[in-house]
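*Asks:* Provided below are the primary sequence and the corresponding predicted coordinates.
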Amino acid sequence: MTAQTEAAQAPDLLYSEAEEDLRSAVRSLLADRADAPTVIAAVESDTPYDLRLWESLAAGIGAAGLLVPEKLGGQGATHREAAVVLEELGRSVVPAPYLTSAVVATEILLALAEDGGPAAALLGELAEGRRTAVLALPFASAPADAAASTTGTLERTVTGVADAAAADVLLVPTAEGLYAVEANGAGVAVRPLVPLDLTRPLATVTLTGATGTLLAEAGPAAEAVGRGLLAGAGLLASEQLGLAEWCLTETVRYTRERHQFNRPVGSFQSLKHRMAQLWLEVVSARAAARNAADALAAGSPDVPLAVAVAQAYCSEVAVHAAEECVQLHGGIGMTWEHPAHLYLKRAKADSIAYGTAGRHREAVAGLVELPAP
């Protein structure tokens, strides 16, 4: 292999000008409509989702259709752009069904929409931001669980479905295939749960006598669900990256302003070491998350490995960053009025979403043919 070929295949971890422009637009929207007091107030209410914010993000900016080709009504962008949106959503821990609808459900429908039909029609509605869809599987489902998910019938109860309360359509895998079921239709009950992370509500979905539209037979459905879960796990790393970056930035800012013994607490050597270590972890997490997003965008054969590495690393960095944020903020970090607890809860919840770090390490071990730890 020549040096030119190697350079052509090397992942591009840098942000393009278009990606930075998208980041600026999303960050500006969230700063205006989803600052910390707004998010705290929202999660303390019965309806944490801001439908006007979602409309602005999904349709106004066009974020909901980033992964969808223009011929199907989307923006024709890639996973790299979707990853930038998730970084910003992670920085704000906004209750929004972007990961579940605009990434996982959209990726599933993309796998089934090549020949048109109901999957393509639903995909167009999701891309325009007019509807949302979520996969009716537990939020903890890993990509390796895709084959096992296509079992049972349309009569079922599924616990721990993320963003089900905000969904218009449920994608339900069964032994017959994948069905699209109207969330407010007859025979469908969505019962909210009390999750650790109030910014991403969970629910129990019970289907009793429900009917739906068959999108694909069992074989193609299992492949499509696997593709959706893989994309979800890969881009979840970008959300975790954004969360960790906010925690580090806010902690550095606070320790510069907070004084003890007439000195900024951030000048104490022990705290400097802790924040320097966290900075190293966040930089490494950025590389892992960007590599996963780039591999997904390029359709690389190394996608499973890139995703597994990103999730195995980024989930633990996000938890560590959030823990340090709470601890280094001292007493104020332990209060409900400060948003640090929202970041810790989101990081903890994300650490088991789409597979734990342990399961992803096992996946890495299998892919590189090494004994699992």
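*Replies:* Arrived safely.

*Asks:* contacts, neighbours, all on C-alpha from now
*Replies:* Noted.

*Asks:* Please give the element, helix or strand, for the spatially closest residue to V84 that is not a sequence neighbour.
*Replies:* The spatial neighbour of V84 that comes closest, neighbours along the chain excluded (CA to CA, 6 or more residues apart in numbering), is R23 at 6.1 Å. Assigning secondary structure by DSSP states H and E places R23 in helix 17-33.

*Asks:* Now do the end-to-end distance for stretch 257-276.
*Replies:* 18 Å (CA to CA, to the nearest Å).

*Asks:* one step back: what sits against the residue nearest to V84?
*Replies:* 84-85, 88 (CA atoms under 8 Å, 6 or more residues apart in numbering).

*Asks:* neighbour-wise, which of those leads?
*Replies:* Using other CA atoms under 10 Å as the neighbour criterion, V85 leads these with 29 neighbours.

*Asks:* Which helix or strand lies directly C-terminal to whichever helix or strand that one is part of?
*Replies:* Assigned by DSSP H and E, V85 belongs to helix 79-92. Next along the chain after helix 79-92, taking DSSP H and E as the criterion, comes helix 106-112.

*Asks:* picking that back up, please name every helix or strand in contact with the helix holding V85.
*Replies:* Of the remaining helices and strands, those touching helix 79-92 by 3 or more CA pairs under 8 Å, 6 or more residues apart in numbering; DSSP states H and E are helix 17-33, helix 218-257, helix 269-298.

*Asks:* which one of the ones you listed lies closest to T204?
*Replies:* With CA to CA as the measure, helix 218-257 is the member of those nearest T204 (19.1 Å).

*Asks:* Now the closest one: buried residues?
*Replies:* 218, 221-248, 251-252, 254-255 (16 or more other CA atoms under 10 Å).

*Asks:* try this one next to it:
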Amino acid sequence: MEFRFTEEQQMIRETAAGFLADCSTSAAVREAMATESGHDLSLWRQLCDDLYLHAITLPESMGGMGLGYVELVAVMEQMGRYLACSPFFATVGQALPALQLAGGEAATPWLERLLAGETAGLAWIGREAPGCDAVTATCTPTADGYRISGDYRLVVDGHTAGLLVLAARLPDSRGREGVHLFVVDAEHAGLHRQWTPTLDQTRHLARVQVDGLELPAEACLTGDGQGGAILEQVLQLATVALAAEQVGVAQQVQDLAVQYTKEREQFGRPIASFQAIKHKAADMMLRTEVARSACYYAACVADEAWQGGALADELSEAAAIAKSYCSEAALLNAGEALQMHGGVGFTWEYDVHLYFKRAKASELMLGNVSEHREALARLLLDEGEQA
């Protein structure tokens, strides 16, 4: 299969790249990551008001762009390349698909808030486990709605989001069974948020504690038996978006390393002329291109899933392939870039260490390489048994 961006998709990609090259510079990233919010609000406003990128997947009937996941992946790749300190992934890559897939008409007021530029986050992780097994918060039905209690970890931009989508399960339920998705204003009483400093300073995570949070019935976005399947689909879509960001990281550290080796001289000539350095650069390029191919294929499958197309059933497989390849490419390329920079690669003055930290943190987010390859093995074995 030959993949080519359409003229419109290429224009979106180039627009995002040009904007981020100007606005998400090394100095801007370092300034934003040092703040508690972890992002520059003016950058987010420009992404929304000037470029309208936050509305890529929102339907035209609501005032959105009405596009799909190929376009979103094109933008996310540039987000990774320029280490954009922005709530874009949390809002557009995680919370927004949860609202669109789960909410129906009930989600319209919340989607309108996102269209206006408000930020959002998705909270589901209570313990280390894949998919719905990570949900430990409980939702107990009451006379007027639900009472939610639980402790959410690793919520991307959860401490600054304007609204939160919470996953919780009915008491004594397991797996997909009994999982519901709720939407709540982040300032609601009974909800406590705290920034959790981590390895990757360019993406801030938070802990969200919910103790007896009372919500009306309309805050529940999912009906009986739907929440678990919807949450898993949302996580697969988010995995594809994160894989695209990793492709951008892999590409940028490759470019930084090659540029440095052209400038650094040893024994009277640039170290880029040494055969060992050429081999490293060639391996980096190969990893990046393989990862990009896997990611773009996953984007096409995600687009089908988003629109209810024929390839929707292949989303879990495509997401696992993309995330495993892209995680490995970003992390190995970042490690090679550090080596090619020599001792200065570890110093604060160079940006390579920032990309290395993003690569490592994103490798662990939404399933690491081993977990996704195990998932692929299970899929293949199940298909073999059925055949």
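*Replies:* Yes, it's here. Note that the structure is predicted; figures quoted are calculated from it, not measured.

*Asks:* quick one: which of the contacts of R23 of the first structure is nearest to L30 of the first structure?
*Replies:* E88 (8.1 Å).

*Asks:* Setting aside sequence neighbours, what's the nearest residue to the counterpart of A189 of the first structure in the second structure?
*Replies:* Aligning on TM-score structural alignment places A189 of the first structure opposite H192 in the second structure. Distances taken as CA to CA, 6+ apart put Q209 closest to H192 of the second structure, at 5.1 Å, once the chain neighbours are dropped.

*Asks:* If you tally nearby residues, what's the number for the aligned partner of that neighbour in the first structure?
*Replies:* With TM-score structural alignment as the criterion, Q209 of the second structure lines up with T206 in the first structure. A count of nearby residues for T206 of the first structure, using other CA under 10 Å, gives 19.

*Asks:* Okay, and the aligned residue in the second structure for A216 of the first structure sits in which element?
*Replies:* Using TM-score structural alignment as the criterion, the counterpart of A216 of the first structure in the second structure is T222. Assessed by DSSP H and E, T222 of the second structure sits outside every helix and strand.

*Asks:* Spit out the contact partners of the match of Q209 of the second structure.
*Replies:* 155-158, 187-190.

*Asks:* Need the three-state assignment for it.
*Replies:* Of the three states, T206 of the first structure takes strand according to DSSP: H, G, I helix; E, B strand; the rest coil.

*Asks:* before we move on, the earlier item: the match of A216 of the first structure is in contact with V183, isn't it?
*Replies:* No - counting by CA atoms under 8 Å, T222 of the second structure stays clear of V183, with 10.4 Å between them.

*Asks:* Roughly how far does the residue nearest to V188 of the first structure when sequence neighbours are not counted sit from G129 of the first structure?
*Replies:* In space, and not counting its chain neighbours, V188 of the first structure is closest to L207: 4.8 Å by CA to CA, 6+ apart. Distance of L207 of the first structure to G129 of the first structure, computed by CA to CA: 25 Å.

*Asks:* returning to that earlier point: what does the residue nearest to V84 of the first structure correspond to in the second structure?
*Replies:* Match for R23 of the first structure (TM-score structural alignment): R13.

*Asks:* go on, H273 of the first structure?
*Replies:* Checking TM-score structural alignment: H273 of the first structure goes with H279.

*Asks:* Same question for E257 of the first structure.
*Replies:* Match for E257 of the first structure (TM-score structural alignment): E263.

*Asks:* And its match, how far from G342 of the second structure?
*Replies:* E263 of the second structure is 13 Å from G342 of the second structure, by CA to CA.

*Asks:* go on, H54 of the second structure?
*Replies:* In this view, H54 of the second structure and G342 of the second structure are 39 Å apart by CA to CA.

*Asks:* picking that back up, list buried residues within the contacts of T206 of the first structure.
*Replies:* Among the contacts of T206 of the first structure, those classed as buried by neighbour count (16+ other CA under 10 Å) are 188-190.

*Asks:* and which of those is nearest to Q75 of the first structure?
*Replies:* V190 (31.3 Å).

*Asks:* what helix or strand does the closest one sit in?
*Replies:* Judged by DSSP H and E, V190 of the first structure forms part of strand 188-192.

*Asks:* residue contacts, T199 of the first structure?
*Replies:* Contact analysis of T199 of the first structure by CA under 8 Å, 6+ apart lists 43, 48, 93-95, 342, 346.

*Asks:* Max pairwise distance over these: which two?
*Replies:* With CA to CA as the measure, no two of the contacts of T199 of the first structure lie farther apart than P48 and R346, at 14.2 Å.

*Asks:* Looking at the two, which is more packed in?
*Replies:* R346 (24 against 21).
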